[in-house]
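# coords please:
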Amino acid sequence: MERVRVLVVDDSALVRKLMSTMLTCDPEIEVVGTAPDPFIAREKIKQLNPDVLTLDVEMPRMDGLTFLENLMRLRPMPVVMVSTLTTAGADVTLRALELGAVDFYAKPNADLAASFGDSAQELCAKVKHAALTRPKARTTVRPLEVAPRLTADAVLPRSQAPGSRGGSPIIAIGASTGGTEAVRVVLEMMPPDAPSILVTQHIPAAFSGPFAARMDRCSAMRVCEASDGQPIQQGTAYIAPGSHHLLAMWDGAKFVCRLHDGPPVNRHRPSVDVLFRSLAATAGASTIGALLTGMGDDGARGLLELRQAGAATLVQDEASSVVWGMPGAAWKLGAAPEMLPIDHIADRLLALAHHPHHGAKRA
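Okay, the predicted model is just below:
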């Protein structure tokens, strides 16, 4: 079986060793080399022809963003950024995703004894999925096998009857790998008076605030990181904090954001399934749900629950997705009747909000 060939680029010898050790735990991955800076990395890319690059940001002689920009122009290849979980690290990482990086991974440290297995599993999964984003699909790469996962039941029991609250429509969006850019494309196309939008993007806690601030700068809507009890209002988009599930709940006379620190669902907190389930139970047919690019299947069952509650639903198409895992799983479940490229999704969401045409509920 052909293995995914990885080149690790980082100025820290300790980090290079840790990353290499974690990657070589997976028999489907081969670390073909390491490099302490972009100049050496450039030569090793020519010599070794790796499938995937893991790339640090702060390095001597040339920073990672400059190298990434040059690489994507001259020799596009899958890149997983290695980031620090800080505000500054979040801003740089989001810029790297704009420049073409496939995904990001929190930089390991020397105190990994307690979490080494989980960290290695996460890194290997990201690298293997990055390899699949190459123009020529690598059919030999299989998804990482994982233990059984919790469902949305762990946070919010499924309602026996769909929600029927009237009023203004609410748009709900879920995304993961590649989603920071996909969400940006959607929010950039929204007018300032667009329906309220709730976004669950798989993202570390340190990144969700800077991500919301970045989206606020590029959208005519107001974009903020959601807070508990915050009223859901037209013209505002609410980003789930990276440490909590985001739910929409009815509070007497209005919908409000509720944050829940329950266990990860589908290995994620925030989970898209939790957001979608909360809207199926409260807003029902007043919801428009969209599932964008992402690894795994979080949100697929939740989108089906929304459709069964009478909501309009759609997914991003495979061609424009970085990873067609989540939207692909939803499509195969029959959770959405429409599949659209990312550039068309904002217009369709607005059209559905202004002229609802919800399909019949499905058993």
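
# Please count neighbours and contacts with C-alpha atoms only from this point.
OK.

# buried residues in the longest helix anywhere in the chain?
Secondary structure of the chain per DSSP state H: the longest helix is helix 116-131. Neighbour-count burial for helix 116-131 flags 119-131 (criterion: 16 or more other CA atoms under 10 Å).

# Quick one: name whatever helix or strand follows it.
Toward the C-terminal end, the helix or strand that comes next after helix 116-131 (DSSP states H and E) is strand 170-175.

# Quick one: list the elements packing against that next one.
In terms of contacts (3 or more CA pairs under 8 Å, 6 or more residues apart in numbering; DSSP states H and E), strand 170-175 is packed against strand 196-201, helix 272-282, strand 287-291, helix 342-354.

# Save the ones you listed as TSV, and put in mean neighbour count and distance to Arg362 too.
Rendered in TSV, the data for the helices and strands packed on strand 170-175 read as follows (neighbours: other CA atoms under 10 Å; distance: least, CA to CA, whole Å):
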stretch	mean neighbour count	distance to Arg362
strand 196-201	26	24
helix 272-282	29	13
strand 287-291	29	16
helix 342-354	17	19
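
# Make TSV out of these and add distance to Pro60.
Shown next, in TSV, are those (distance: least, CA to CA, whole Å):
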stretch	distance to Pro60
strand 196-201	32
helix 272-282	39
strand 287-291	39
helix 342-354	37
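
# and this one, so I can compare the two:
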Amino acid sequence: MAPPRIVKVLIVDDSAMVRKVLTMGLSSDRFIQVVGAASNPDTAWQMIQALRPDVITLDVEMPEMDGITFLRSFLPKARIPTVMISAHTRDGAQTSMDAMEAGAVDIIPKPALGAGLASGLPAMMADICARVRAAADAHVVLGRTRPAAPQRPAAPVISRGPGGGEILALGSSTGGVQALGTILPMFPHDCPPIVIVQHMPEAFTGPFAARLDGTCTVHVREAQDGELVEAGTALIAPGGKRHMELDRAGRGYRIRLVEGPAVCFSRPSVDVLFNSVARLAGANAVGAILTGMGRDGAAGLLAIRNAGGRTLSQDQDSSVVYGMPMAAWENGASEAALPLDDIPARMLHLLGTRTSRPEIRA
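Take a look at the predicted model:
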């Protein structure tokens, strides 16, 4: 088996300290080579042409030209996977959503340069290195036009099925912001409840959910501990600190946000959510794994299938990173691998045929 290739990285950030921290941290990985560091977009564009990096890390906020404007200017000319470095602020999160829609493949929180940097830096940089390596294999997808704001029905949504037991579950990571932004508007306003884990930093999932809520006929929001899971609603697990699980609430479900160690290097973890869906919903569930690096969700999707639920994964051609979907295919968890745009209709169809014989994979 061939060793992993060396990933050439260009760092673009107006802060000399951040450039230094990222250069030292990324260079500590033997499979990453920092080929340059630029303090402004003009210098960065010259380096892009001269050095041909495999990945760019790009500061969201720069004084001369903001990162989004620069991203939109160079990406059509040089489709280099770009990881955005963003501050832990609401404005930073909103801007990061713009970056993901424009074609960035991932978001990384900017290292905090205050007290405690030394103690927390190794773990932080290990995560950053892993995500930069994953980005090197990403397929860059240029931004799509955002759909117009939906017209939701005035009447309240009524839960479908006896006891409201039907549920849809989605898991995604790298590339998932674009993937969810593409497929969630395809679900009808009265569809069964949707629960989602998208790997994102803390404080980013709230703005992400709000952005999606403006483009979907289902209501999209960041999940809260104890809230009921309702039809016509998509709930996204808060990033960063806790896992999200389903809990029983009468004949339906409620959300539980629980403490616990990272699972598959992730918190929240798709596996944790999917395992709870398998336990509680069983044959009333349809799960799907979307684009992302690593294996998170493969074991949980298999649990859903073994419990009688139906399961899908995104195919390689439409995935930004074919890691999580590949793992779900290889362990037998996924019944079918589909193009991204086909997944919503198939999930809804499978709810109507959930007691039929599972498809036989080719």
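
# TM-score for this pair?
Put the two chains on top of each other and the TM-score (TM-score structural alignment, normalised by the length of structure 2) is 0.88; 333 aligned residues with a CA RMSD of 1.8 Å.

# ok, back up a step: now the longest helix of structure 1 on structure 2. Mean distance?
Superposing on structure 2 places helix 116-131 of structure 1 at an average distance of 1.2 Å from its equivalents, by mean CA distance after the TM-score superposition for structure 1.

# which strands and helices sit next to that helix?
Partner elements for helix 116-131 of structure 1 (3+ CA pairs under 8 Å, 6+ apart): helix 13-23, strand 52-56, strand 79-83, strand 103-106.

# can you list these in CSV and add mean neighbour count and distance to Thr313 of structure 1?
Formatted as CSV, those follow (neighbours: other CA under 10 Å; distance: least, CA to CA, whole Å):
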stretch, mean neighbour count, distance to Thr313 of structure 1
helix 13-23, 18, 38
strand 52-56, 26, 34
strand 79-83, 25, 31
strand 103-106, 22, 26
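
# would you turn these into CSV with distance to Pro327 of structure 1?
Converted to CSV, these look like this (distance: least, CA to CA, whole Å):
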stretch, distance to Pro327 of structure 1
helix 13-23, 27
strand 52-56, 24
strand 79-83, 21
strand 103-106, 17
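
# ok, back up a step: counterpart of the longest helix of structure 1 in structure 2, which residues?
Taken onto structure 2 by TM-score structural alignment, helix 116-131 of structure 1 occupies residues 121-136 there.

# what does stretch 322-336 of structure 1 give?
Going by TM-score structural alignment: stretch 322-336 of structure 1 matches residues 320-334.

# first vs last residue of the matching stretch, how far apart are they?
Chord length of stretch 320-334 of structure 2, first to last residue, is 18 Å (CA to CA, to the nearest Å).

# I'd like to check what contacts that stretch. Which residues are they?
Residues from elsewhere that reach stretch 320-334 of structure 2 (CA atoms under 8 Å, 6 or more residues apart in numbering): 105, 134-135, 137-141, 172, 174-175, 288-299, 301-303, 305, 311-316, 335, 337.

# Equivalent analysis for stretch 111-123 of structure 1, please.
With contacts defined as CA under 8 Å, 6+ apart, stretch 111-123 of structure 1 is touched by 22-23, 25, 105, 144.

# and what of stretch 173-181 of structure 1?
Applying CA under 8 Å, 6+ apart, the external contacts of stretch 173-181 of structure 1 come out as 94, 97-98, 102-103, 183, 197-203, 211, 272, 289-295, 299, 321-323, 326.

# Is it possible to get JSON lines of the buried residues of helix 116-131 of structure 1 that adds distance to Met59 of structure 1?
JSON lines is the format used below for the buried residues of helix 116-131 of structure 1 (distance: CA to CA, whole Å):
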{"residue": "Ser119", "distance to Met59 of structure 1": "23"}
{"residue": "Ala120", "distance to Met59 of structure 1": "23"}
{"residue": "Gln121", "distance to Met59 of structure 1": "26"}
{"residue": "Glu122", "distance to Met59 of structure 1": "24"}
{"residue": "Leu123", "distance to Met59 of structure 1": "21"}
{"residue": "Cys124", "distance to Met59 of structure 1": "23"}
{"residue": "Ala125", "distance to Met59 of structure 1": "25"}
{"residue": "Lys126", "distance to Met59 of structure 1": "22"}
{"residue": "Val127", "distance to Met59 of structure 1": "21"}
{"residue": "Lys128", "distance to Met59 of structure 1": "25"}
{"residue": "His129", "distance to Met59 of structure 1": "25"}
{"residue": "Ala130", "distance to Met59 of structure 1": "22"}
{"residue": "Ala131", "distance to Met59 of structure 1": "24"}
